[in-house]
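Asks: I'd like to go over a predicted model; first the sequence, then the structure.
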Amino acid sequence: MLRLPRTAGAAAAAIALGVLASAPASGSEPQLSEARVVAHFDFAAGRTPENIALERDGSVDLTFAFARQVVNVNKDGDTRVLATLPAVSNPKTPRVGKAVVLGIARAHDGTLYVTYATGTSSTGVWRIAPGGGAPRQIAKLPSNGLPNGLALDEYRGVLYAADSSLGTVWRIPRAGGRATAWAKGTALAPGAARSGGTGGTGVNGIKVHGHTVWVSNSDRGTLLSIPVGPGDRAGAIQTRATGLDGIDDFTFTGRGHTILAALATTSRIALVHPDGSHSVVLTGQNGLSNPTAVAVRNRNVYIPGAAYFTKRNPNLLLARMDRRVGL
């Protein structure tokens, strides 16, 4: 999910690159291995891969934030455009200033849902038919918000959208309609801007796992869980891990609570254990370029990197997961 430097972009990029250069290698027992880039994208064309959904045939769907595209990438790295979100006159997206397509979620029938942030009435959740086609807006979200991560709960028939600017988790009927503010609070809100141009990005990544909604807060470096309580109301927000600087989106490795998290600003992937401890398992030395999300299929780990800070080599990286991790 989106996390960008502010106007001092050159300085922020320089700082990010400095961190990359000093990033430690993975531990003596790497839980991810065989990392390789399967597709390179064009940064100048706005093809910055922001979020990911897995297809049954082994391909993946990606959102290209600044190109406003949703694409499919097959096993050979070939890219096919599934949809392009409509252009917006005078976009006023918070923190970004441009129209951007961010989160993506896939239903079992192949329908795709994406968040589109524009600073206009086009801001909200859009639906794309299986196989691609013209996108259709199914829910509006506040124009002064930044709807970022998106998760689908097919059991309850709802979508959850993480608003990084307003510090809110929105709940939207899968069929479309009115969005409601499902969860809010300081834990979800952005933090104060810091030196180097970062700051201002609160709740970001989001996943539904069992009867709980999990989210990340980029500014606070935290991983949080929100139980779905009686009447589908949000329960008390619980902090599950801290110290995950620059966390973007994340995924679970299996049925348990072990997580792989993308640490975008430092180009790292962290393995987060159920007790909240974490270790770095991939770095920029493995080909990461500001990773924004993680997806797992069996032992394959897919990692899109948007290169927001490095400004070079946005890509899709594939790694293999040790059997002991997916617990």
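Replies: Structure received. No experiment lies behind these values; they were computed from the predicted model shown. Residues are numbered from 1 along each chain as shown.
Asks: C-alpha from now on. contacts and neighbour counts both.
Replies: OK.
Asks: please, which helix or strand holds A10?
Replies: Take DSSP states H and E as the rule and A10 turns out to sit in helix 9-22.
Asks: what are the buried residues along that helix?
Replies: Neighbour-count burial for helix 9-22, counted by 16 or more other C-alpha atoms under 10 Å, picks out G9, A10, A11, A12, A13, I15, A16, L17, L20.
Asks: okay, buried residues for stretch 183-192 please.
Replies: Buried residues in stretch 183-192, counted by 16+ other C-alpha under 10 Å: A183, K184, A187, L188, A189, P190, G191.
Asks: identify the residues contacting the helix holding A10?
Replies: 5-6, 196-198, 265-267, 283-284, 309-311 (C-alpha atoms under 8 Å, 6 or more residues apart in numbering).
Asks: mind listing what the nearest residue to D42 once chain neighbours are set aside touches?
Replies: Nearest residue to D42, sequence neighbours excluded (C-alpha to C-alpha, 6 or more residues apart in numbering): P314, at 6.9 Å. Applying C-alpha under 8 Å, 6+ apart, we find P314 in contact with H40, F41, D42, F43, R47, T48, P49, S289, P304, G305, A306, A307.
Asks: got a PyMOL select line for the buried ones in the residues you listed?
Replies: Paste this into PyMOL to select the buried members of the contacts of P314, with burial taken from 16+ other C-alpha under 10 Å:
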select buried, resi 40+41+43+47+48+49+289+304+305+306+307
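Asks: okay, now the one to match up with it:
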Amino acid sequence: MPRRPRPAGAATAALALALVAAAPAGDEEPLVTEARIVTHLDPAAGQTPENIALEPDGSADLTFAYARTVTHVTPDGARTVRARLPEVAAPATPVMHNALVTGIARAHDGTLYVNYATGTSATGVWRVPPGGGAPVRIARLPPDGLPNGLALDESRGVLYATDSVRGTIWRVPRAGGTATAWATGPALAPLPAPALDCGANGVKVHRGAVWVSNTDRGTLLRIPVAPDGAAGPVETRATGLDGIDDFAFPGPGTSVVAALNTVGRVVLVRPDGTTTTLLTGRDGLSEPTSVAVRGRTVYVPSASYRARRDPNLLLARLRHLIGRG
């Protein structure tokens, strides 16, 4: 998630039956190789990539939190602004105090959905038409919250938006309408100061459940979706994930690739909760915020909110497909 900026001027193949994973690589064979930065970004221009959605051709749509934009990035690094969220006169977002574009989700028809956190009546979920254009708000969210992660469940026609300050997962009709508090509770809440005041953060819909990270608590959670759409009991699937931000499923199983923002790593989280480091600052990470996986290609945006040093988009290659583990 976003961090308080320093003052200005401060220093692709489909997953088929072959998804059954190969034997785990030894220490001399890293799970991820060929890391490369495809585009370097400018923090002074607000180019702090917070979240990512992939296009069918392997390009990516990034939210630039402080620039209030959705920017399209091709695999060779070319950038095009697809949408700009409207400026607000006096942003008062809790914790951050600025207007921020955070989570993003893409529908199969190319429609993009983004969270906009402002601390004003403009706060909510916004829709961007396929190919880009003027964004339209489809649901209001509380201005005293911090909408962060966003996931789309097309089969149910709903979006799930995490609120990192209120410790809530909001459920929003894809067509637009009233947001309802789908899940709340201590597992989703932030910790008191001196923690980051960032509870529920990244969110994904996977195998009949909503999965969510809690940054302050360093946890990965699973919430089953009942047949009537209600939230089931919260299950803790992994702990000790310091600074976890957003994450992605690299295959049909329950292994997760997660961005650990505050410690500058991307890790593989196995179903038993154990982890393996995949990428670090030596590969080019600079406070990674999110992850996307397509086949064996891993995409990692780094926002470098604190260091303000080389925010970027990094691509890397999984040595083998992650199967049902």
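Replies: Thanks, I have it. Only a predicted model underlies this, so the values are computations on that prediction, with no experimental measurement involved.
Asks: please state their TM-score.
Replies: Laid over one another, the chains give 0.92 as their TM-score (TM-score structural alignment, normalised by the length of structure 2), with 308 aligned residues with a C-alpha RMSD of 1.7 Å.
Asks: tell me the one among the contacts of helix 9-22 of structure 1 nearest to V158 of structure 1.
Replies: T265 (30.8 Å; C-alpha to C-alpha).
Asks: which position in structure 2 aligns with the closest one?
Replies: In structure 2, the residue matched to T265 of structure 1 (TM-score structural alignment) is T262.
Asks: what sits against its match?
Replies: D242, G243, I244, E287.
Asks: who wins for most neighbours among the residues you listed?
Replies: Neighbour tally across the contacts of T262 of structure 2 (other C-alpha atoms under 10 Å): the maximum, 32 neighbours, falls on I244.
Asks: let me see the contact set for the aligned residue in structure 1 for that one.
Replies: Following TM-score structural alignment, the counterpart assigned to I244 of structure 2 within structure 1 is I247. Counting by C-alpha under 8 Å, 6+ apart, I247 of structure 1 makes contact with S216, N217, S218, G221, T222, A261, A262, L263, A264, T265.
Asks: so how far is L244 of structure 1 from the spatially closest residue to I247 of structure 1 that is not a sequence neighbour?
Replies: Using C-alpha to C-alpha, 6+ apart and skipping the chain neighbours, the partner closest in space to I247 of structure 1 is L263 (4.3 Å). Distance, L263 of structure 1 to L244 of structure 1, using C-alpha to C-alpha, to the nearest Å: 7 Å.
Asks: what about the equivalent of T80 of structure 2 over in structure 1, which helix or strand?
Replies: Superposed on structure 1 with TM-score structural alignment, T80 of structure 2 falls opposite R80. Secondary structure from DSSP H and E places R80 of structure 1 in strand 79-84.
Asks: ok, average deviation of that strand from structure 2?
Replies: Compared with structure 2 after the fit, strand 79-84 of structure 1 shows a mean deviation of 0.2 Å (mean C-alpha distance after the TM-score superposition for structure 1).
Asks: now do the following helix or strand past that strand and strand 79-84, the angle between them.
Replies: Once the chain leaves strand 79-84 of structure 1, the next helix or strand it forms, by DSSP H and E, is strand 100-106. When axes from the mean of the first three to the mean of the last three C-alpha atoms, to 10 degrees is applied, the directions of strand 100-106 of structure 1 and strand 79-84 differ by 100 degrees.
Asks: in structure 2, what stretch matches strand 100-106 of structure 1?
Replies: With TM-score structural alignment applied, strand 100-106 of structure 1 matches the range 100-106 in structure 2.
Asks: mean shift between that stretch and structure 1?
Replies: Stretch 100-106 of structure 2 sits 0.2 Å off on average (mean C-alpha distance after the TM-score superposition for structure 1).
Asks: contacts for that stretch?
Replies: Defining contact as C-alpha under 8 Å, 6+ apart, one finds that stretch 100-106 of structure 2 is touched by 1, 50-54, 62-69, 85, 112-118, 147-152, 161.
Asks: which parts of the stretch 151-300 of structure 2 are strands?
Replies: Shown for the stretch 151-300 of structure 2, the strands assigned by DSSP state E, counting those that start in this stretch span residues 158-163, 168-173, 180-184, 200-206, 209-214, 219-224, 235-238, 244-248, 256-260, 265-269, 275-279, 292-294, 297-302.
Asks: for the first one, enumerate the helices and strands it packs against.
Replies: Looking back up the chat, that one is strand 158-163 of structure 2. Contacts defined by 3 or more C-alpha pairs under 8 Å, 6 or more residues apart in numbering; DSSP states H and E place strand 158-163 of structure 2 against strand 147-153, strand 168-173, strand 200-206.
Asks: quick one on the thing from earlier: next up, the contacts around the match of T80 of structure 2.
Replies: V71, N72, V73.
Asks: wasn't the second one part of a helix?
Replies: No - inclusion of N72 of structure 1 in a helix is not indicated when DSSP: H, G, I helix; E, B strand; the rest coil is applied; the result is strand.
Asks: now it. Nearest residue, chain neighbours left out?
Replies: Closest residue to N72 of structure 1 apart from its sequence neighbours, by C-alpha to C-alpha, 6+ apart: D61 at 4.4 Å.
Asks: does that neighbour count as helix, strand or coil?
Replies: Going by three-state DSSP: D61 of structure 1 is strand.
Asks: isn't it right up against E55?
Replies: Yes - D61 of structure 1 lies in contact with E55 (C-alpha atoms under 8 Å); the separation is 7.0 Å.
Asks: more neighbours, these two?
Replies: D61 (24 against 17).
Asks: so how much does the top strand by length along structure 1 differ from structure 2 once superposed?
Replies: The residue-count maximum for a strand in structure 1 (DSSP state E) belongs to strand 32-40. Compared with structure 2 after fitting, strand 32-40 of structure 1 deviates on average by 0.6 Å (mean C-alpha distance after the TM-score superposition for structure 1).
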